[in-house]
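Colleague: need coordinates for the below:
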Amino acid sequence: MRRLLATAVLVAFALVGSAGPALAHNVLISSDPADGATVETGPERITLTFDQYVQDAGTNEVALTGPDGGQWAEGPIEVKGNVVTAPVRPLGPAGEYTIGFRILSADGHPVAERLTFTLTQPGTGTPAAAGTTAQAPQTGTAAPAPAGDDGSGGGVPVWVWIAGAVVLLGVGLTLALRLGGGPADSGKDS
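Modeller: Next up is the predicted model:
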């Protein structure tokens, strides 16, 4: 009975340990401008770098809202592997700008977040029309996939993790049942 319990615990830990990577969404690892940064001149583009491949499905968006509520991101965004880039209009008033993004994670789930930076010197730009955000092109033509990518969205498919977990569970139960007739059971035969 102890062996069965020990095997079940090991299998449970293996299932939990192997499920983590399959269920993880993309995480932002850096941005330019950096979150909380103070800059004297406005950036020409916003660059967001993630820990995993970002799907270029035409649904990704990046918005840049100024202290006056104006929109400063403009034009199509570009997705190359794990890097998303959005063009920015020349900035206007000094103050805090908010970067908002929504991308399609490698595992197929949307990821959204907000970052801020502060512009210390006012620029000469004017905001874009209300409701404008930088978006992936809607032409149906995606940017080329990274080298070695089969275009399936990156990462290991979830079904592989599930199949592996089922195999581990089966092996664990088989071992537990075969090894179950240990020394504690040998005294019953006499």
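Colleague: could you use CA atoms for every contact and neighbour count after this?
Modeller: Noted.
Colleague: now for the closest residue to Phe101 other than its chain neighbours, how many residues are close by?
Modeller: Once flanking residues are discounted, Phe101 sits nearest to Val62: 4.3 Å by Cα to Cα, 6 or more residues apart in numbering. Counted with other Cα atoms under 10 Å, the neighbours of Val62 add up to 28.
Colleague: the structure of the following sequence is requested for comparison with the preceding one:
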Amino acid sequence: MPRQRASITVPLISALAALVLLLGGATAALAHSELISSDPDDGASLGSMPSSVTLTFNEDVDPNFAQAIVADEQDVARPVTAEVSGPRVTVPVPPEVRQGAVQVRYRVVSADGHPVAGEIRFTVAGAAPTGDTSSATDAAATSQAPAPAATPSAPAQTPAGQDESASTLWMYVLTGFAALLVVGVGVAIVLMGRRRR
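Modeller: Purely as a prediction, here's the structure:
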């Protein structure tokens, strides 16, 4: 009788271990790229305007699909060319943006093809200069979209919020399935033990 129980228990334990490994792999696959830090920090108050803003992600960024816009206090959006080095994206601040509230809007694609979009904000003390109005007029004609438009060749872009909610839902489904399977196996072992007594 002990040998029969052992012959049943060992495969069940092996199956549970495989399930745990599978669940762990699926959870890791659902993890997405995200912004982990910026220089200056989001919400920072500065004494002078930085020449550039550095965005650091938790994964490497595809240099072919890094886009950024810098918007000033009047929400005049200026597209800029971002430079990518591994997980770091450097966004130059146009000289026309001198003081006040600044928004840096970005849309990048991680090395695994996942799109990430968002923005950071910071404030530079002092009143905005009023000397040169021609540059502001020209810049006002540029796109004021909340994020850069995806290029035709870029992978299909989906809102970051929907990606995160879908990932969370799948993690809950997989975790619930694993929990139900473990409970079912445990009940089966107990019932089989009672029948053999």
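Colleague: would you pull the TM-score for this pair?
Modeller: TM-score of the superposed chains, computed with TM-score structural alignment, normalised by the length of the first structure, equals 0.60; 142 aligned residues with a Cα RMSD of 3.6 Å.
Colleague: rewinding a little: the residue nearest to Phe101 of the first structure belongs to a strand, doesn't it?
Modeller: Yes: counting by DSSP: H, G, I helix; E, B strand; the rest coil, Val62 of the first structure is part of a strand.
Colleague: tell me the counterpart of it in the second structure.
Modeller: Matched to the second structure by TM-score structural alignment, Val62 of the first structure sits across from Ala68.
Colleague: with Leu10 of the first structure instead?
Modeller: By TM-score structural alignment, Leu10 of the first structure lines up with Ala17 in the second structure.
Colleague: report the mean deviation for the strand or helix carrying Ala101 of the second structure after fitting onto the first structure.
Modeller: Per DSSP states H and E, Ala101 of the second structure falls inside strand 100-109. With the two structures superposed, strand 100-109 of the second structure lies on average 1.5 Å from its match in the first structure, counting by mean Cα distance after the TM-score superposition for the first structure.
Colleague: give me the mean deviation of the next helix-or-strand element following that strand from the first structure.
Modeller: Next in sequence after strand 100-109 of the second structure, counting helices and strands by DSSP H and E, comes strand 115-124. When the first structure is superposed, strand 115-124 of the second structure averages 1.1 Å from its matched positions, counting by mean Cα distance after the TM-score superposition for the first structure.
Colleague: which residues in the first structure does strand 115-124 of the second structure align to?
Modeller: Per TM-score structural alignment, the counterpart of strand 115-124 of the second structure in the first structure is residues 110-119.
Colleague: tell me the residues of the second structure aligned with stretch 31-48 of the first structure.
Modeller: Aligned by TM-score structural alignment, stretch 31-48 of the first structure falls on residues 38-55 of the second structure.
Colleague: list of residues touching the matching stretch?
Modeller: Here stretch 38-55 of the second structure makes contact (Cα atoms under 8 Å, 6 or more residues apart in numbering) with 35, 37, 56, 88-94, 97-99, 120-125.
Colleague: do a quick rundown of the strands in the second structure.
Modeller: Using DSSP state E, the strands of the second structure run over 35-39, 44-46, 52-57, 67-71, 77-80, 83-85, 88-92, 100-109, 115-124.
Colleague: quick one: residues in contact with the strand holding Ala101 of the second structure.
Modeller: With Cα under 8 Å, 6+ apart as the contact definition, strand 100-109 of the second structure has outside contacts at 61-62, 65-73, 115-128, 146-148.
Colleague: His32 of the second structure against Ala111, yeah?
Modeller: No: with contact defined as Cα atoms under 8 Å, His32 of the second structure does not count as touching Ala111 (11.0 Å).
Colleague: all helices of the second structure, in order?
Modeller: 2-30, 134-140, 160-195 (DSSP state H).
Colleague: the first one: which residues count as buried?
Modeller: Put plainly, it is helix 2-30 of the second structure. Using 16 or more other Cα atoms under 10 Å as the test for burial, helix 2-30 of the second structure gives Leu12, Leu16, Leu23, Thr27.
Colleague: could you do the shortest one as well?
Modeller: Taking 16+ other Cα under 10 Å as the neighbour-count basis, helix 134-140 of the second structure is seen to contain the buried residues Ala139.
Colleague: so how far is that helix from its chain's centroid?
Modeller: 33 Å (Cα atoms, centre = their mean, to the nearest Å).
Colleague: tell me what it is packed against?
Modeller: The elements that helix 134-140 of the second structure packs onto, with contact taken as 3 or more Cα pairs under 8 Å, 6 or more residues apart in numbering; DSSP states H and E, are strand 77-80.
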